[in-house]
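Engineer: For reference, the sequence and a predicted model appear below.
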Amino acid sequence: MVVIIGLEGSANKCGIGIIRDGEVLSNPRRTYITPPGQGFIPHDTAKHHQAHVLEVLHQALAEASITPEEIDAVAFTKGPGMAAPLISMAVVARTISQLWNKPLVAVNHCIGHIEMGRLVTGAQNPTVLYVSGGNTQIIAYLGQRYRIFGETIDMAVGNCLDRFARILMLSNAPSPGYNIEQMAKKGKKYLPLPYCVKGMDVSFSGILSYLEERADKLLKTGQYSKADLCFSLQETVFAMLVETTERAMAHCGSQEVLICGGVGCNVRLQEMMGKMCEERGAKLFATNESFCIDNGAMIAQAGYCMFQSGITSTLDDTWVTQRFRTDDVPVAWRD
């Protein structure tokens, strides 16, 4: 049986997971949370990961009841992500690889989300909507590549939600997107917002700018509440994502949709996508925050797929990159 340990730290989550032949043995993580109105910057995020990574490593090994001798390879996130946190986790991966004399597997963060989603849900060949704080892509598989059908042309949908949460001074615990989701449930009045679909691509920066310019006045005059604005933003950006996903499904003849990435655990997004799938006679696959949000097990699972296909990384090739395209990765483990 093959055992892979995976280290994830591309953003504000420091996570380490252990996978044994598709079974998640452990998956602890720590989240860097900043005060309301503030985002997380790379330097401070890296310091958080450095302070917690050994604690998380010991916890992962203890919960899995696994010793280093039983591990077959060490997987880590090569990118995309924030440089300083990526480097911090990569250094730990390189170190334990050499201490334990185990091969390294450099994993694409996006591929980790997809393979974890496929493992947990059982989706076979879905059209993938990958939505997170740093990425927004519509993806389908063909010819041993994950092909990008559409993506954001500016900022990720998760970043748009996070930055709007800062405008409203919502808490960053457990996450700004989660707090927007909860507030949106109380919203009743819809504010028409720019709807920015351009072919198969989407744009969120204009929507955010529109709200930045008007939110204060709308709230002070009582025309709209914070809940109304959260509701309006969610309904608009999620409708854009459902539209582009449906178009990709039609192009591919697909009857499955997999939502992955941190924003993917949003229940309203799942409801809207589920309705579209129901109308097409298709099936929606989604997971909860355990596996949607960045975690070490997803890196371990992608590393497992790669290792089983004979893919490992030399020490010289374990540099990290903030720009690592999903479609740059040869998917040797799928037909």
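Structural biologist: Arrived safely.

Engineer: drop to CA atoms for contacts and neighbour counts, all remaining ones
Structural biologist: Noted.

Engineer: what does the helix or strand hosting residue 275 rub up against?
Structural biologist: Using DSSP states H and E, residue 275 maps to helix 267-280. Helix 267-280 is contacted from outside by 181, 238-239, 242, 246, 255-257, 259, 264, 283-284, 286, using CA atoms under 8 Å, 6 or more residues apart in numbering.

Engineer: among the residues you listed, which are in helices?
Structural biologist: Residues of those located in helices (DSSP state H): 181, 238, 239, 242, 246.

Engineer: got the contact list for the third one?
Structural biologist: By CA under 8 Å, 6+ apart, residue 239 lies in contact with residue 272.

Engineer: helix/strand/coil for residue 16?
Structural biologist: When classified by DSSP: H, G, I helix; E, B strand; the rest coil, residue 16 comes out as strand.

Engineer: Identify the residues contacting the nearest residue to it once chain neighbours are set aside.
Structural biologist: Using CA to CA, 6 or more residues apart in numbering and skipping the chain neighbours, the partner closest in space to residue 16 is residue 296 (4.0 Å). Listed by CA under 8 Å, 6+ apart, the contact partners of residue 296 are 5, 6, 7, 8, 14, 15, 16, 17, 18, 27, 28, 29.

Engineer: want to compare, so here's the second one:
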Amino acid sequence: MPGKTRRGLSSPLKQLDRDYLALGLEGSANKLGAGVIKHSPDGSVTVMSNIRHTYITPPGEGFQPRDTAQHHRDWIIKVIQDAMKQAGIEMSALDCICYTKGPGMGAPLQSVAFVARTLSLLYKKPLVGVNHCVGHIEMGREITGAQNPIVLYVSGGNTQVIAYSQQRYRIFGETLDIAVGNCLDRFARVINLSNDPSPGYNIEQEAKKGKRLLSLPYTTKGMDVSLSGILTSTEAYTFDKNYRPIDTGEEGTFTPADLCFSLQETVFAMLVEITERAMAHIGSKEVLIVGGVGCNERLQEMMGIMAKERGGQVFATDERFCIDNGIMIAQAGLLSYRMGFQTALSKSTCTQRFRTDEVAVTWRA
């Protein structure tokens, strides 16, 4: 829903003499989003619109880059039109057009970047390429009011523990193989859960029914985690269709819900551990959870218990802002634009690999 967020924190950003408006376009995976954001002279930030359309595949299937890109091409005009209509403005009123430069899936990224370039040329508006991860962080900070948190960024393609230092978001730890969202999504496909609204959400609902915690690998390596082994081990429990253990050392029977519960509990415990280690390292009392998996209430609960024990607190957003969306790209892009950054048309490419710590975060002190 459109509306104002908190007043902005002190930063190197100059005082505005008028409202600034940006359109953000996101399409790095199966979520296609467009949103309009407004920065006002009084320091407030207003979400004017935030429209999203998701490419959903049948149960047991993932989404392929080519098909996802086709979905984005089919829907992007309508999504942009709906965003502009909800915002109540014309393209001529925009100060810049922001798009996801990366990281993400190549073909979907290229489809959205092409539209951003076309709009830039058509309406003579500056382009701003945005790092997807930084978009999540900046929207999370704006919505929640977190001052200087340790960030746990958890999504389908990324798992990172991040802290800000000297105008960079520094990566303290990350996955050594697959991302947590990918881990959950792939297991959802193994047990044939629906992809509507998302496989991770349906894993969460199944986990609530689970009663038995099964033994699974727990792999933290310093500040990093490894998730491919736990996925393989959880899949091994499904080899017997009657759900009897095979070469696992477990006894008795269990249910698919028990597997979802066990996988979720173990993986989230690993994430809480490395986040707590980062908090101790820099003396932070705040944790900000961003990314699609950040909507998971059990993850928020477990992180909240840890933070409370340390005298801190957890900040998280709901599905409007934690799941990939256009407004987060607009927010990070407009902050960058206000610091004088623009993406030249000749440089308006996209990339599947774009590290969070490659971005100069000039708008923070």
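Structural biologist: Great, that's in hand. Keep in mind that this is a model prediction, so the values were computed, not measured.

Engineer: re the thing from before, distance check, the equivalent of the residue nearest to residue 16 of structure 1 over in structure 2 against residue 266 of structure 2.
Structural biologist: Correspondence of residue 296 of structure 1 to structure 2, assessed by TM-score structural alignment: residue 326. Shown here: residue 326 of structure 2 relative to residue 266 of structure 2, a distance of 32 Å by CA to CA, to the nearest Å.

Engineer: same question, residue 138 of structure 2
Structural biologist: Distance, residue 138 of structure 2 to residue 266 of structure 2, by CA to CA: 29 Å.

Engineer: Could you measure from the most centrally placed residue in structure 2 over to residue 180 of structure 2?
Structural biologist: Centroid-nearest residue in structure 2, with CA atoms, centre = their mean: residue 291, separated by 2.5 Å. To residue 180 of structure 2, residue 291 of structure 2 is 11 Å away according to CA to CA.

Engineer: do the same with residue 46 of structure 2
Structural biologist: 31 Å.

Engineer: between these two, which one's more packed in?
Structural biologist: Counted by other CA atoms under 10 Å, residue 46 of structure 2 and residue 180 do not tie: residue 180 has more neighbours, with 29 against 19.

Engineer: for the more buried one, what are its contacts?
Structural biologist: 154, 155, 156, 157, 158, 159, 227, 267, 293.

Engineer: hang on, the earlier thing: turn the contacts of helix 267-280 of structure 1 into TSV, including distance to residue 80 of structure 1.
Structural biologist: Shown next, in TSV, are the contacts of helix 267-280 of structure 1 (distance: CA to CA, whole Å):
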residue	distance to residue 80 of structure 1
181	26
238	23
239	26
242	24
246	26
255	29
256	26
257	23
259	19
264	18
283	29
284	26
286	22
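
Engineer: Closest one of those residues to residue 314 of structure 1?
Structural biologist: Using CA to CA, residue 259 comes nearest to residue 314 of structure 1 of the contacts of helix 267-280 of structure 1, at 32.3 Å.

Engineer: Count the residues that sit near that closest one.
Structural biologist: Residue 259 of structure 1 sits with 28 neighbouring residues when counted by other CA under 10 Å.

Engineer: ditto for residue 60 of structure 2
Structural biologist: Neighbours of residue 60 of structure 2 (other CA under 10 Å): 17.

Engineer: Can you check the contacts of helix 267-280 of structure 1 and name whichever has the most neighbours?
Structural biologist: residue 259 leads those on contacts (other CA under 10 Å) with 28 neighbours.

Engineer: what do we get in structure 2 for that one?
Structural biologist: Matched by TM-score structural alignment, residue 259 of structure 1 corresponds to residue 289 in structure 2.

Engineer: Would you mind confirming that its match is in contact with residue 153?
Structural biologist: Yes: if you go by CA atoms under 8 Å, residue 289 of structure 2 and residue 153 touch, sitting 6.0 Å apart.

Engineer: residue boundaries of the helices in the stretch 151-300 of structure 2?
Structural biologist: 180-190, 199-207, 228-236, 256-282, 297-309 (DSSP state H, counting those that start in this stretch).
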